[in-house]
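[1] Just the structure for this:
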Amino acid sequence: MSLSIDSSSQVLENGYEHVELLSGNNDEHEGVMVNMEKPMDSKVFLTALRASISLWRKQGKRGVWIKLPIGLANLIESAVKEGFHYHHAEPDYLMLVHWISESTTSTIPANATHRVGIGAIVMNDKRELLVVQEKSGKLKGMGIWKIPTGVVDAGEDIFKAAVREVKEETNIDTEFVEILGFRQTHKSFFEKSDLLFLCMMRPLSFDVQKQELEIEAAKWMPFEEYTAQQIVEKPGFYKCITDICLAKVDGDYIGFSPRLVKSSFTDQLSYFYLNEQDSNSS
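    Modelled structure (predicted):
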């Protein structure tokens, strides 16, 4: 539970008499979260920040987070001069953080390290694979046919992202079946690591219409024709896709499907991916 810190508190020592402190909330890790909302002169902010840090140190606080909306960018320099550094940024705000404890080592968590993506295997009853050619990126102009891929949006479940991406790129409606596997790579988008989940999908419609913005071409391709591509025949990621696809279609490979679960500590719901068949038989 967050506890509000009174912004009208007075610090009467170290030259901060009658200074109005910054308003913040205690977090769960003995830190303080300050959400700046109202415009403030940078000099006034600097004085208030110094006084607030002095008080928070006496209270045993460890880290201080300052969330600055883009409209208060004038306060960034003052915060940085007091020891704050950038933690992460979103389109409408910048998050700054500073470890103020002088007796303990910083435990401030790093910003998110991974981006999550999906690859969608969609095969019809004619043993044709839904494939696309991209208009941009590394594969632009190479004539390579690949499965639809995309990035999971913030707050979006993996299986919903797979349905959305296939629809956006090809106009094909699909039903999520299961996750067949995933790949982890590093130093990808802005030096972040990358997780790509390979999803098996069941087509619900069949009339392909490519997305004009990102997709050069899209179609149903006989699976044997897809696997005959030089890049697919070579050992690597594309070969892994075909191998696991065959294991699913022609074998008894079982992937992971989502089960809705509730947190043990809150009422928050989430999805736990597991092998339903083997878990139910055990």
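[2] contacts and neighbour counts: CA atoms only from here.
    OK.
[3] How about the residue nearest the centre of the chain, nearest residue that isn't a chain neighbour?
    What sits nearest the mean C-alpha location of the chain, by C-alpha atoms, centre = their mean, is R115, with 5.0 Å. Distances taken as C-alpha to C-alpha, 6 or more residues apart in numbering put D194 closest to R115, at 4.9 Å, once the chain neighbours are dropped.
[4] Would you do the same for the sequence below? I want to compare the two.
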Amino acid sequence: MAARGFVCGLLPLMRGRFCSRTSCPARLAVRAFSCTANRSQLHRVEGTGALTGKVDRFGGVTVNLDDVGLPADISESLFSRLLQDSLVQWKAEGKVAVWLRVPISLSRCAAAASTHGFTFHHARHDHAVLALWLGEGESRLPGFATHQVGVAGAVVDESNGKVLVVQDRNKTKNAWKFPGGLSDPGENIGATAVREVFEETGVRSEFRSLLSIRQQHNHPGAFGMSDMYIICRLSPLTYDINFCTQECLRCEWLDLAELAKTNETTPITSRIARLLLRGLERGFDNIDLTMEELPAVYSGMFYQLYHRQLPPALKS
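    Down below sits the predicted model:
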């Protein structure tokens, strides 16, 4: 406060007498005061280890500004410098993304982050989450979820009883599972299954039926929201595998009987493998929930209804 008062006292005395842009004593005093304040803030921040965060299994880092020890009065410019230094380090470490959780009390830090390419991902209650993709190519960060819909495709070759399975590269436990991913807004379940299977394995397929739905709340991959995981039965149109090495560690056509009994899989995959074996033995009409498009009463649009097949006489 004393320095601020000194500067304010100098301003009327110096106005009109020493006002060159480079040598005005008032300007020099203000600049010196500003630099002193920034050095003080920087010292306090550097004592906390600057910006640190938690690294996730996908190679991203999450920084919660509530937890890193920033001064409550940190300036936008100083935070920008800290963030810039951190980004250099994260890029050198090969991190693919940064999630920045900004409390509303430090919202000026969001403005500083935007100058480095961060964009808003979502906001809830007293904080906002910004994101920055650091990896190669277009961003592969998921959109914000209210209810997340994941879809997998069980591509069954009925001629030999084999099914297409993958092992995710980014999983801590590399278990066999059906290829799949998140459904895009406005995308039908069957279309998601076909698209994700092709993107992960290079195999083209067509939708046949819905096999199962799993519901899970507070899902760790859905930002604490609810998750719906749907498995569809698909038929192969091609058979050659050309899997995505960025997402998959392995990809194979595996015997359904082997998948049903191996320990190198997930409980849901094992259960669906046994369900598919039943379909091969007794007919898929015993396990399928088929899809039919019906007109919506009020909007005039169409929706997709999934259910066990009815005899033709009962459909009308």
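[5] Tell me how the two chains score on TM-score.
    The TM-score (TM-score structural alignment, normalised by the length of the first structure) is 0.56; 175 aligned residues with a C-alpha RMSD of 2.6 Å.
[6] on that earlier part again, and the aligned partner of the residue nearest to the centre of the first structure in the second structure, what is it in contact with?
    Taking TM-score structural alignment, the alignment pairs R115 of the first structure with Q148 from the second structure. Contact partners of Q148 of the second structure, counting by C-alpha atoms under 8 Å, 6 or more residues apart in numbering, are L182, A222, M225, S226, D227, M228.
[7] In three-state terms, how would the residue nearest to R115 of the first structure be classified?
    Per DSSP: H, G, I helix; E, B strand; the rest coil, the secondary structure class of D194 of the first structure is strand.
[8] now it: how far from E169 of the first structure?
    Going from D194 of the first structure to E169 of the first structure by C-alpha to C-alpha, to the nearest Å gives 21 Å.
[9] how close does the match of R115 of the first structure sit to P185 of the second structure?
    As judged by C-alpha to C-alpha, Q148 of the second structure and P185 of the second structure stand 10 Å apart.
[10] tell me which element C109 of the second structure falls in.
    With elements taken from DSSP states H and E, the one containing C109 of the second structure is helix 108-114.
[11] Tell me the residues of the first structure aligned with that helix.
    Aligned by TM-score structural alignment, helix 108-114 of the second structure corresponds to no residues of the first structure.
[12] just stretch 83-95 of the second structure next, same as before
    Across the first structure, nothing matches stretch 83-95 of the second structure (TM-score structural alignment).
[13] just to revisit the earlier point, what's the burial count for the counterpart of the residue nearest to R115 of the first structure in the second structure?
    By TM-score structural alignment, D194 of the first structure lines up with D227 in the second structure. Residues near D227 of the second structure, counting by other C-alpha atoms under 10 Å, number 22.
[14] What of the one 10 residues further on?
    A count of nearby residues for L237 of the second structure, using other C-alpha under 10 Å, gives 12.
[15] aligned partner of D278 of the first structure in the second structure?
    Here D278 of the first structure is matched to L310 in the second structure, going by TM-score structural alignment.
[16] Give me the contacts around stretch 127-142 of the first structure.
    Stretch 127-142 of the first structure has contacts (C-alpha under 8 Å, 6+ apart) with 121-123, 143-148, 169-170, 213-223, 226.
[17] Double-check A29 of the second structure against G9; I have them as touching.
    No. Between A29 of the second structure and G9 there is no contact under C-alpha atoms under 8 Å: 11.0 Å.
[18] can you give me the strands in the stretch 51-200 of the second structure?
    Under the criterion DSSP state E, counting those that start in this stretch, strands of the stretch 51-200 of the second structure are mapped to 54-55, 60-64, 97-103, 119-124, 127-133, 147-157, 162-168, 180-182.
[19] Could you list the residues in contact with the shortest one?
    Outside strand 54-55 of the second structure, the residues that touch it by C-alpha under 8 Å, 6+ apart are V61, T62, V63.
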